[in-house]
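Participant: Give me a model of this one.
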Amino acid sequence: MNDSQTDYLPRVQLLLSQQRHVQAATELRRQLSLDPYDYVAHALLAVCLLEQEEFGEARSEAELAIHLAPEYDFAFYTLALVEHRQHRTAEALAAINQALALDPTDADYYHLLGSLRLASGQWQAALQATQTGLQFDAEHAGLHSLQARALARQGRRQEASDAARSALGYGSESSSIHAQAGWVALETNHSQEALAHFREALRLDPTSEFARAGLVEALKARYWVYRTFMRFIYWTNSLSAGVRRGLFLGAYVVARFVPVLLPLYLAFAYMSWFSDVLFESLLRLNRYGRYALSEAQRRHSNHFLALLGVGVAATIGALARPAVPGLGTLGFVALGLLFPLVGTEQLSHRPEQRARSRWAGWALAGIGLASAALAALGLGGGAAGMLFTAFLFGTLAYTWVFALR
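Facilitator: Model (predicted):
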């Protein structure tokens, strides 16, 4: 492309640096009306559409840029960004590896590669990506920040703290860098420091969902029970996937054969399911926490508290008035439905799996409520018991399938 064809680029780059994606998209569409084969404009338009969460159009623009210029590495990078935002990790890895094959010296590409490895639990691979990227740009704040996260996940606390400080040195005015430093502080057991970083991140960018989620996590860490549980989780995250599976399966087997340990195992199992929503519900009593929760978190808390309230009330009622039929069954059903409720919410970033989990929850609810209704009406004879047994085994199967998944 000649200079007359690219004179729009300075304007678009300025708008992008100012986070004015709508205006940048307008400029790019104007350029594409003059030259529909401008692959640079298509790739940049994909970035603008991605920031507006127009994922389908963003993917189309990135793919069109690749079609027009298969040797253009940035087009593959934009496609990787789109796939990453939609949690399509395999597709994102394929695209970013293609971008790196075309240009193996771009630090931004290594940053995305490291982010994908980190999201997949591949701590060492994430660390390797950051170290390679820093060879090409030693002052890349994002790479230093990602390096800190990977080191923290490996349990290398001091190195993680040093890398986080380096990131802040190069990106002290970046909301994302402060938010990443907050997560590193959380994972290295410095909750007060984490709160300070998340607050600064939100001051720099009040719309940052990443920083808001971190602030909620830091507020929950004020409760010693949650803090202790999360320390254990962060420690297990520093282990390999095989060791983690062996640890949890071994704990289950030991608890089965050593009854005195069963209450401790059950407490851990319930915390692993309900710690987030339980402590998010407690944050609603905190004058700061209630504003930090998102609308989705408040709605999830409402559903959780409603089921928990019905379950506890019905169970207490059954104990107080054992002659009243159906109360005990209703209590068990309400408490059992907490598992698919929480499991479905945890799959919010995986639409297909979330849909299957939701349908499993509705099926369990139908079976459980039918058994409670039959028991309350004194109808059905053994049918109520059979349905209740099916509900219990179905709930148990759900928890195992969800955990293995």
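Participant: For the rest of this, base every contact and every neighbour count on C-alpha atoms.
Facilitator: Will do.
Participant: ranges for the helices of the stretch 251-400 of the chain?
Facilitator: In the stretch 251-400 of the chain, the segments counted as helices under DSSP state H, counting those that start in this stretch are 262-283, 289-292, 295-320, 327-336, 338-346, 351-377, 382-404.
Participant: For the shortest one, which outside residues touch it?
Facilitator: Residues external to helix 289-292 that are found in contact with it (CA atoms under 8 Å, 6 or more residues apart in numbering): Arg212, Leu215, Val216, Leu219, Leu283, Arg284.
Participant: Could you dump the residues you listed into CSV and include distance to Asn2 and neighbour count?
Facilitator: Converted to CSV, those look like this (distance: CA to CA, whole Å; neighbours: other CA atoms under 10 Å):
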residue, distance to Asn2, neighbour count
Arg212, 44, 21
Leu215, 48, 27
Val216, 50, 23
Leu219, 54, 22
Leu283, 58, 20
Arg284, 59, 16
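Participant: among these, which two are most distant?
Facilitator: Arg212 and Arg284 (15.0 Å; CA to CA).
Participant: Would you map the helices across the stretch 101-250 of the chain?
Facilitator: Using DSSP H, counting those that start in this stretch, helices in the stretch 101-250 of the chain cover 107-119, 123-136, 141-153, 157-170, 175-187, 191-204, 209-220, 224-237, 241-257.
Participant: out of the ones you listed, which comes closest to Arg59?
Facilitator: Minimum separation from Arg59 across the helices of the stretch 101-250 of the chain (CA to CA) falls at helix 107-119, 16.8 Å.
Participant: packing partners for the closest one?
Facilitator: Helix 107-119 sits against helix 73-85, helix 89-102, helix 123-136, helix 141-153, with contacts defined as 3 or more CA pairs under 8 Å, 6 or more residues apart in numbering; DSSP states H and E.
Participant: Distance of Ala372 relative to Ala313?
Facilitator: Counting by CA to CA, to the nearest Å, the gap from Ala372 to Ala313 is 15 Å.
Participant: Alongside the first, I'd like the structure of this one:
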Amino acid sequence: MVKVDESIERARTLLRLRRPADAERELRGVLAVEPQQDMAHCLLAFALVHQGKAAEAMVAAREAVRLVPDHWYPHYVSGQVFLHLGLADPAITAANESLAQSTEHTSTWELLARAHLLKGQWREAADAARSGLAVDPQVPDLVSLLSIAHTKLGEAEPARAAAAHAIQLDPESATAHLAAGRAALAFGDPKAAADSFREVLRLDPGYSPARDLLVSALKQRNPLQRMLSKLRRRYLGGWRLVFLLPVAPPFIAVFILIALLHWAAWVSESVTVLRLTLAKATRLLFEGAEARVAMACCALLPAGIAVLALGIALGQEPVGTAGVAIMALITPVQEATHISSPRGRVVLRVWTGLLVAAIVAALIAGSTGGALLSVYAGLGTIWIAAGARRFFRDHHGAQV
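Facilitator: As a prediction, the model looks like this:
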């Protein structure tokens, strides 16, 4: 028995050191001796899920629950496995089953709050965090999650206050600095947000969402980019609006305005990313693909202007219109880059390829109408992208 206890403790240590494969080997040895060891099954579930072995992790978690169904911890472990896999509903169910056994463990309330955040249930997440803080008001991660929930609800002052309190409780908490950065970014202070996200990466260099948020904060430090992004979020132009055109043709002016607004925002995005990519202090933040897309879009703008000027100089209307169509390609290129769903990305890349072919065909045929349709189709990609985001949702859970 002593050897089993020692092995389980070694497995705990290995998990804390982020060595799940070594922990798995240790736990497999325990279960070979004692197959009914519930704690070994619990820790094995953690070791497996951190290696990407989802199916095996769920089997281990279910076995732990089967062995001790009246104990809070196996249900908690099951919920953590589901949360790690981005499955919010089963995680919430498991957390509630754990709470049915005991409400005195703040870790379970934290699990419930994170699961509600994953599902986009901001008010429920705040309530879960408060319930955990009623048990122990000094848990920095619960205070941080409360701040994030307030941020998502648009409640600036409570969000800032909770984040500051979390940092006060634990200045070395990456989650606390993440909460502070999210609040600063959401409520108009990108400089403070960038500083917070840098601190998150210092404390936890492997936390990739902080890198993405830092990039967003750096982009938002550009006043023009900040203004255009805010306007673009405000006027999303949902794909269903397309069905208004047959019954209300005057809406076409609104559509054109929305499309041009999005195009200007994508131009600003391209210029900002290219500038940050070329800067020595920030170039390492940007992946090669992102930098190449920004460079390509920045090249499309002068190329389109040059073709437009050539068309005007030659008196060739199809050539000039094709120049405008080339500039309009910035929208589909950026939309294809920024959609999260792999299938949606394929759809938008194919769409972009078809637009390029249509522009070339219009130039060869000397068709002004074909080139003009390419302009409208390029700018109108925002509605194609909106439909792709709806029908090809990315089911992977975002980290809090």
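Participant: so which of the helices of the stretch 101-250 of the first structure is the most packed in?
Facilitator: Across these, the average number of neighbours (mean count of other CA atoms under 10 Å) peaks for helix 141-153, which reaches a mean of 28.
Participant: what's that helix packed up against?
Facilitator: Helix 141-153 of the first structure sits against helix 107-119, helix 123-136, helix 157-170, helix 175-187, helix 224-237, with contacts defined as 3+ CA pairs under 8 Å, 6+ apart.
Participant: Show residues contacting that helix.
Facilitator: Contact with helix 141-153 of the first structure is made by 107, 110-111, 114-115, 118, 123-124, 126-127, 130-131, 133-134, 157, 159-164, 166-171, 177, 180-181, 183-184, 187-188, 234-235, 237-238, as judged by CA under 8 Å, 6+ apart.
Participant: Mean deviation, that helix versus the second structure?
Facilitator: Once fitted to the second structure, helix 141-153 of the first structure is off its aligned match by 1.3 Å on average (mean CA distance after the TM-score superposition for the first structure).
Participant: Let me have the helices and strands packed on helix 107-119 of the first structure in JSON lines, adding distance to Leu293 of the first structure as columns.
Facilitator: Shown next, in JSON lines, are these (distance: least, CA to CA, whole Å):
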{"stretch": "helix 73-85", "distance to Leu293 of the first structure": "22"}
{"stretch": "helix 89-102", "distance to Leu293 of the first structure": "27"}
{"stretch": "helix 123-136", "distance to Leu293 of the first structure": "29"}
{"stretch": "helix 141-153", "distance to Leu293 of the first structure": "24"}
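Participant: Just tell me which of the ones you listed ends up closest to Val225 of the first structure.
Facilitator: Closest among those, using CA to CA: helix 141-153, at 20.9 Å.
Participant: tell me the contacts of His42 of the first structure?
Facilitator: For His42 of the first structure, counting by CA under 8 Å, 6+ apart, the contacting residues are Leu28, Leu32, Glu61, Ala62, Leu64, Ala65.
Participant: give me that answer again for 7 Å
Facilitator: For His42 of the first structure, the contacting residues are Glu61, Ala62, Leu64, Ala65, by CA atoms under 7 Å, 6 or more residues apart in numbering.
Participant: The third one is in what secondary structure piece?
Facilitator: Spelled out, that is Leu64 of the first structure. helix 55-68 (DSSP states H and E).
Participant: which helices and strands sit right next to that helix?
Facilitator: Secondary-structure packing of helix 55-68 of the first structure (3 or more CA pairs under 7 Å, 6 or more residues apart in numbering; DSSP states H and E): helix 39-51, helix 73-85.
Participant: could you dump the ones you listed to CSV with distance to Leu308 of the first structure?
Facilitator: What follows is those, written out as CSV (distance: least, CA to CA, whole Å):
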stretch, distance to Leu308 of the first structure
helix 39-51, 38
helix 73-85, 34
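Participant: how far does stretch 11-25 of the second structure stretch from start to finish?
Facilitator: This stretch, stretch 11-25 of the second structure, spans 9 Å end to end (CA to CA).
Participant: quick revisit: so which bits of the helix holding Leu64 of the first structure are buried?
Facilitator: Using 16 or more other CA atoms under 10 Å as the test for burial, helix 55-68 of the first structure gives Phe55, Ala58, Arg59, Glu61, Ala62, Glu63, Leu64, Ala65, Ile66, Leu68.
Participant: now the second one, nearest residue through space, not along the chain?
Facilitator: In this structure, Ala58 of the first structure finds its nearest non-sequential neighbour in Ala46, 4.2 Å apart by CA to CA, 6 or more residues apart in numbering.
Participant: Surely that neighbour is in contact with Ala62?
Facilitator: Yes - between Ala46 of the first structure and Ala62 there is a contact under CA atoms under 7 Å: 5.6 Å.
Participant: Common neighbours of those two, please.
Facilitator: Thr78.
Participant: I figured Ser78 of the second structure hits Ala61, correct?
Facilitator: Yes - using CA under 7 Å, Ser78 of the second structure is in contact with Ala61, at 5.1 Å.
Participant: Aligned to Arg358 of the first structure, what sits in the second structure?
Facilitator: The equivalent of Arg358 of the first structure in the second structure is Arg345 (alignment by TM-score structural alignment).
Participant: re earlier: more neighbours: Ala372 and Ala313 of the first structure, which one.
Facilitator: For Ala372 of the first structure versus Ala313, neighbours defined as other CA atoms under 10 Å are more numerous around Ala372 (24 against 16).
Participant: Which residue in the second structure aligns with that one?
Facilitator: In the second structure, Ala372 of the first structure lands on Ile359 (TM-score structural alignment).
Participant: For the buried residues of helix 55-68 of the first structure, please prepare TSV with the additional fields distance to Gly242 of the first structure.
Facilitator: Shown next, in TSV, are the buried residues of helix 55-68 of the first structure (distance: CA to CA, whole Å):
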residue	distance to Gly242 of the first structure
Phe55	35
Ala58	37
Arg59	35
Glu61	40
Ala62	37
Glu63	37
Leu64	41
Ala65	41
Ile66	38
Leu68	44
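Participant: tell me which of these is nearest to Ser275 of the first structure?
Facilitator: Set against Ser275 of the first structure, the nearest of the buried residues of helix 55-68 of the first structure by CA to CA is Phe55 (32.1 Å).
Participant: ok, now how distant is the closest one from Gln86 of the first structure?
Facilitator: As judged by CA to CA, Phe55 of the first structure and Gln86 of the first structure stand 8 Å apart.
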